[in-house]
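Enquirer: Next comes the sequence, and after it the predicted model I'd like to discuss.
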Amino acid sequence: MEFRHLGRSGLQVSEITYGNWLTHGSQVENDIATACVHRALDLGITSFDTADVYANGKAETVLGEALKGQRRESLEIFTKVYWPVGPDPKGKNDTGLSRKHVMESIDGSLRRLQTDYVDLYQAHRYDLFTPLEETMQAFADIVHSGKAHYIGVSEWTAEQIRDAHALAVDLKIPLVSSQPQYSMLWRIIEDEVVPTSEELGIGQIVWSPMAQGVLSGKYVPGQPLPEGSRATDQAGGSKMIERFMADETLAAVQDLKPIAEDLGLSMPALAIAWVLQNPNVSAALVGASRPEQLEESVKAAGVTIPDDALARIDEVLGDVVTRDPALVERSTPQQRVV
C-alpha cells in the first residue's frame, strides 16, 4: 500500500481507501462485510469511509463492529452528515447542515462507529437553506471539542469550497478534503473543483473510480447483464449505474482492455490507477461485496501509467466522457428532503 497526504494537511491516508456505501448493512450480510474490512486491513488499507445515511445508520454500525479491537491510532475513519437518518417519520430538522442536525449527527455517528472521534467529518452535500457561517461554526465546535480532527465536503462546487475554506481559516479549523465522483468516464471536477482545491490545499477523496463497475469491463453491449451485478440491483444500484450503460459507452470501455493488458493490469486496477494519476487526488474509494474483490483494487497502489497510455485512454473514450463542470452544482439539493 502507498500513502498520500490529504491535501496539504499532515494527515496521511491509504491511497486506496475502503468505502461501504452500497454494501454494508444492505447488499451483503454482516459477516461478509466484516470479512471485507479485515481483508482490507490485511492488504494495508488503513482509511475507511462511510456516512450516517448509508443503510440508515447500519453501515456505520457494521464498520464499527468490524474495526473493533484494531488499534484506533493506526486507522483513519471518515464519515459524513447531511441526509436524514433514523426511524420514520423523520423530523423537520433531520436533514441539512443546521447546527442542530450537525451536532446531533456527530454524536450518533460516534456511537455507531464505537469511537471517541472521527479523523474526517464531511458535509455530504451543500445546504442552501442554512447559512454557511452556522454550519462552519458547528464544525469548528466539533473539531475544537475533539470529536473530529479534520473537516471535508462532498460534491460541492468550487465556489462553495472557496467560501467554506475562508470561514475555516477564520475559525482555525482544517478543511482539507473534497469527496466528488471521479473516473475516466466522469471528469466534471477537472476544470473548476481541482484547480480551486489545489490552490487551497484541499485533496480529493474520489468515489466511484470504476464508474459504478462499468470500467471493470463486465458489461458488454448487446449481452445480458451479469447476474448479481449492480446493474441488476433494484434496491438502488441500477439507478446509479444507468448513466454509464449506453451501448456507445460500453463499447468504448471494451476497447480499454488491450491498454490494461499492455500495462499488466486488470480493468479495475487500471480504472483506479487512472484517478490516482491526478496529483490532487489523495485517495480512491473502493468497495467490495466479496473480500477477493479487494485483491485487484489494491494492485492500483503505486502504479504510474505512462503518458502514451493515458493518451490512448483519452482517444479510446473520446466523446463518451462527461466533463461539464456545471453538473457539480446539480448535486446540491434544491429542497429539503423532509
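Expert: All right, it came through fine.
Enquirer: okay, CA-based contacts and neighbour counts for the rest of this
Expert: Fine.
Enquirer: Could you report the separation of Glu60 from Asp42?
Expert: 20 Å (CA to CA, to the nearest Å).
Enquirer: the more surrounded of the two?
Expert: The neighbour comparison of Glu60 against Asp42 (other CA atoms under 10 Å) goes to Glu60, with 29 against 10.
Enquirer: Would you confirm that that one contacts Val118?
Expert: No - Glu60 lies out of contact with Val118 (CA atoms under 8 Å); the separation is 11.6 Å.
Enquirer: Can you spell out which helices and strands pack onto whichever strand or helix holds Gln204?
Expert: Secondary structure assignment for Gln204, by DSSP states H and E: strand 203-206. For strand 203-206, the packing partners by 3 or more CA pairs under 8 Å, 6 or more residues apart in numbering; DSSP states H and E come out as strand 175-178, strand 281-286.
Enquirer: State the next helix or strand along the chain beyond the first one.
Expert: Meaning strand 175-178. With DSSP H and E, the next secondary element past strand 175-178 is helix 193-200.
Enquirer: Tell me which residues of that next one come out buried.
Expert: By 16 or more other CA atoms under 10 Å, the buried positions in helix 193-200 come out as 193-194, 196-198, 200.
Enquirer: Show me what that helix is packed up against.
Expert: Identification of packing neighbours for helix 193-200 by 3+ CA pairs under 8 Å, 6+ apart yields helix 158-171.
Enquirer: Could you rerun that using 10 Å?
Expert: helix 158-171, strand 175-178, strand 203-206 (3 or more CA pairs under 10 Å, 6 or more residues apart in numbering; DSSP states H and E).
Enquirer: hey, which of these is tucked in deepest?
Expert: strand 175-178 (a mean of 28; mean count of other CA atoms under 10 Å).
Enquirer: With distance to Ile241 added, can I get the buried residues of helix 193-200 in JSON lines?
Expert: What follows is those, written out as JSON lines (distance: CA to CA, whole Å):
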{"residue": "Val193", "distance to Ile241": "23"}
{"residue": "Val194", "distance to Ile241": "24"}
{"residue": "Thr196", "distance to Ile241": "28"}
{"residue": "Ser197", "distance to Ile241": "27"}
{"residue": "Glu198", "distance to Ile241": "29"}
{"residue": "Leu200", "distance to Ile241": "32"}
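Enquirer: circling back: show me which residues of the helix or strand that the strand holding Gln204 is followed by are buried.
Expert: Later in the chain than strand 203-206, the nearest helix or strand by DSSP H and E is helix 237-241. Residues 237-238, 241 are the ones in helix 237-241 that count as buried (16+ other CA under 10 Å).
Enquirer: and here's the other structure:
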Amino acid sequence: MTLPPAVPGPSALPADPRRTEAVDPGHADLDRLGVQALVQVLADDQRAAVEAVRAAAPALARAVEAALPRLADGGRLVYLGAGTSGRLGILDATELTPTFSWPPERALGLIAGGEGAIRQAVEGAEDDPALGEADLRAVGVGPGDVVIAVAASGTTPYVLGAARAARAAGALTVGLANNPGTPLLAACECPVLLDTGPEVISGSTRLKAGTAQKIALNTLSSALMVRLGKVYGNLMVDVRASNSKLAARALHLTRHATGAGEAEARAALDAAGGHVKTALVMLRLDLGAPEAEARLAAAGGHARTALGEGLEEG
C-alpha cells in the first residue's frame, strides 16, 4: 500500500492566482528544523517585506502627494481592513496622536467585525461587502477624506465594499495589497502593490505580508506628517509632553533644536503647554508663547516657515 506524502505537493492543491496563498516549495520541512535554524528561516524571510516596500516607493509617493491637499484642508485619514490588516491600520491611526499631535477624530480605524475583532477574530465578518459599505457610511466619509484600504489578498469582500463606497462618496482611496492584479488595487485611485509572495508558513499573511503592510503604513503616514509640518529637520516637534517619558523627550528635542540650556528649555516648554514646536519658535525668535503660536498658525504649522527658513522641494 502506498501512503500519500505527509505534506501534499503542488498538484494536490487547487490553483490560486494569489501569490500570498501559494505554498513556498523551499520550506516543506519547516517543522523538522531545530530552533536556531527555524528562527533564522523566519527572520530571513522578512527581508522580502522591506524589498516589497522599496519597490512600492513610487506608488506610496503618489499616494502622499494626492492625500496632502485633502488633509491640509482638514480631511481625515480613515483606515480599513480585516484581521491582521485591520489591526495594523488601527495601530497606525492610533499612534498618530501621541507622535504628531494629530487629532484623534481625524484618524479613524475600521475593522471587519468591529472593535471586538481587534483582539479576537470575528468569523465571517470579512466576507460581507455590505458590512464594509455600512461601516464606511456610518462614519460619514466624504470628499475631504483619505481612505486607506488594506488587504493582503486584495480580494477581501469587506474591504472591497468599503473602498468602493469611499470612492463613490468622493474620498481619495489608497489601496494596499500583497498580490498583483487584484480587485482592491483596481478599485482604488492610488494602488500600492506590496508583492511579498508566498509565506514561509503557507497562507499566514501575518508574517512578511503583514510586515510589509506595517512598513508601508508607517512610511505613508510619516511622510504625510512631515509634509504637513509635524517635523522640523528630523525632529518630532509636534509631540506634546503628556507623560514623564514624553516630557523627557520633549526637553531633549527642544534643547537639540535650539541649543538652549535645560532650565531655559524647560521654562519655554512650560509656557508652551509642553508643545515642542511652540517652545522651539519661542527660543529661536525670543518670543512669548502667544506670539510663537500665532507665527506658527500663519505658517500653516511649519516650523521652518515660522522661523523664516523656508521649505525646499525635492
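Expert: Sure thing, it's come through. What you are looking at is a predicted structure, and each value in this text was computed from that prediction instead of being measured.
Enquirer: Report the TM-score for the pair.
Expert: Between these two chains, after superposing, the TM-score reads 0.35 (TM-score structural alignment, normalised by the length of the second structure); 179 aligned residues with a CA RMSD of 6.2 Å.
Enquirer: that older thread, and Val81 of the first structure, which of the helices and strands packed on helix 193-200 of the first structure is closest to it?
Expert: Of all these, it is strand 175-178 that lies closest to Val81 of the first structure, at 13.7 Å by CA to CA.
Enquirer: all helices in the stretch 1-150 of the second structure, in order from the N-terminus.
Expert: Here the stretch 1-150 of the second structure has its helices, by DSSP state H, counting those that start in this stretch, at 35-45, 47-55, 57-72, 83-100, 129-138.
Enquirer: Buried deepest among these, which one?
Expert: Comparing these by mean neighbour count (mean count of other CA under 10 Å), helix 83-100 comes out on top with a mean of 21.
Enquirer: What's the local residue count around Ala268 of the second structure?
Expert: Counted with other CA under 10 Å, Ala268 of the second structure comes out at 26.
Enquirer: Please apply the same query to Leu120 of the first structure.
Expert: 24.
Enquirer: That one and Val81 touch, don't they?
Expert: No - assessed by CA atoms under 10 Å, Leu120 of the first structure is found out of contact with Val81, at 11.1 Å.
Enquirer: Touching both of those two, which residues are there?
Expert: Taking CA atoms under 10 Å, 6 or more residues apart in numbering as the contact rule, Leu120 of the first structure and Val81 both touch Val153.
Enquirer: now, which of the buried residues of helix 193-200 of the first structure sits nearest Asp308 of the first structure?
Expert: Val194 (22.8 Å).
Enquirer: List just the one of the helices and strands packed on strand 203-206 of the first structure that sits closest to Thr17 of the first structure.
Expert: With CA to CA as the criterion, Thr17 of the first structure lies closest to strand 281-286 of these, at 4.8 Å.
Enquirer: Ends of stretch 254-262 of the second structure, what's the gap?
Expert: 9 Å.
Enquirer: sorry, that was for stretch 226-245 of the second structure
Expert: Using CA to CA, the two ends of stretch 226-245 of the second structure sit 22 Å apart.
Enquirer: quick one: buried residues of the strand or helix carrying Ala166 of the second structure?
Expert: For Ala166 of the second structure, the element it lies in under DSSP H and E is helix 157-168. Residues of helix 157-168 of the second structure classed as buried: 157-167 (neighbour count, 16+ other CA under 10 Å).
Enquirer: Just put the residues you listed in TSV and tack on distance to Gly83 of the second structure.
Expert: Output for those, formatted as TSV (distance: CA to CA, whole Å):
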residue	distance to Gly83 of the second structure
Pro157	12
Tyr158	11
Val159	11
Leu160	14
Gly161	16
Ala162	15
Ala163	16
Arg164	19
Ala165	20
Ala166	20
Arg167	22
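Enquirer: Once you drop chain neighbours, what's closest to Leu175 of the first structure?
Expert: Ile151 (4.7 Å; CA to CA, 6 or more residues apart in numbering).
Enquirer: quick one, what contacts that neighbour?
Expert: Counting by CA under 10 Å, 6+ apart, the residues that Ile151 of the first structure touches are 78, 80, 118-123, 136, 139-140, 142-143, 168, 173-178.
Enquirer: Of the helices of the stretch 1-150 of the second structure, which is nearest Glu293 of the second structure?
Expert: helix 83-100 (16.4 Å).
Enquirer: and Gly175 of the second structure, which of the three is it?
Expert: Following DSSP: H, G, I helix; E, B strand; the rest coil, Gly175 of the second structure is assigned to strand.
Enquirer: again, but for Phe48 of the first structure
Expert: strand.
Enquirer: what's the neighbour count on Ser244 of the second structure?
Expert: The burial count for Ser244 of the second structure: 9, using other CA under 10 Å.
Enquirer: quick one: it from Ala250 of the second structure, how far?
Expert: Noted for Ser244 of the second structure: a distance of 10 Å to Ala250 of the second structure, by CA to CA.
Enquirer: Also Glu264 of the second structure?
Expert: Distance of Glu264 of the second structure to Ala250 of the second structure, given as CA to CA: 13 Å.
Enquirer: Can you work out which residues contact both of those two?
Expert: By CA under 10 Å, 6+ apart, the residues touching both Glu264 of the second structure and Ala250 are Ala279.
Enquirer: Pick out whichever of the two has more residues nearby.
Expert: Neighbours were counted for Glu264 of the second structure and for Ala250 using other CA under 10 Å; Ala250 has more, 27 against 16.
Enquirer: helices and strands around the helix or strand where that one lies, which ones?
Expert: Using DSSP H and E, Ala250 of the second structure sits in helix 244-258. Helix 244-258 of the second structure sits against helix 262-271, helix 276-285, with contacts defined as 3+ CA pairs under 10 Å, 6+ apart.
Enquirer: just checking, what packs against the first one?
Expert: The one in question is helix 262-271 of the second structure. Here helix 262-271 of the second structure touches helix 244-258, helix 276-285, helix 289-298, going by 3+ CA pairs under 10 Å, 6+ apart.
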